[in-house]
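>>> Could you look at this predicted model? Sequence included:
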Amino acid sequence: MAHPKRKTSKSRKNKRRSHHGLSDIPLTECANCGALHRRHHVCMECGYYRGRQVIQPSN
């Protein structure tokens, strides 16, 4: 098995991990009620997904 010849420094390790941060979740406006929801997910305000009511809203 391969073994590192030298210890990887903290700065080199952190430079490699610079792209591992979390990004913002893209939100879309619901066509039925106008609330913001995640794309390709059921709107939790009205219970609609792609023009149909699939769940009963809890409020």
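Looks like it arrived, so ask away. What you are looking at is a predicted structure, and each value in this text was computed from that prediction instead of being measured.
>>> rest of the way, CA atoms for contacts and neighbours
Will do.
>>> Look up which helix or strand the residue nearest in space to the middle of the chain falls in, please.
By CA atoms, centre = their mean, the chain has its centre lying nearest to residue 25, at 4.4 Å. Assigned by DSSP states H and E, residue 25 belongs to no helix or strand.
>>> Alongside the first one, take a look at this:
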Amino acid sequence: MAVPKRKKSRSRTRHRKAQWMKTSPPTITRCSQCGADTKPHTVCATCGTYRGRQVVEPRP
């Protein structure tokens, strides 16, 4: 099993782990049918359409 030759300092470890928090917020688009906010490339949860055609039954 590989073992590191030297101990990684706290500052080096924390510097690397600090990059995890720099993620971007999710992209939100508008549904072309009902105008609700949805994620891109997914079926609209409100009206059940995808790319202009009915895919699933809308929720009540």
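That came through fine. What you are looking at is a predicted structure, and each value in this text was computed from that prediction instead of being measured.
>>> Please work out the TM-score for the two chains.
After superposition, the two chains reach a TM-score (TM-score structural alignment, normalised by the length of the first structure) of 0.82; 59 aligned residues with a CA RMSD of 1.5 Å.
>>> Skipping its backbone neighbours, what lies nearest the residue nearest to the centre of the first structure in space?
Leaving aside its chain neighbours, residue 25 of the first structure sits nearest to residue 38 (7.3 Å; criterion: CA to CA, 6 or more residues apart in numbering).
>>> can you pull out the strands in the first structure?
Taking DSSP state E, the strands of the first structure run over residues 27-29, 36-38, 48-49, 52-53.
>>> once aligned to the second structure, how far is the last one on average?
It refers to strand 52-53 of the first structure. With mean CA distance after the TM-score superposition for the first structure, strand 52-53 of the first structure departs from the second structure by a mean of 0.6 Å once superposed.
>>> do the same with the second one
Superposing on the second structure places strand 36-38 of the first structure at an average distance of 0.3 Å from its equivalents, by mean CA distance after the TM-score superposition for the first structure.
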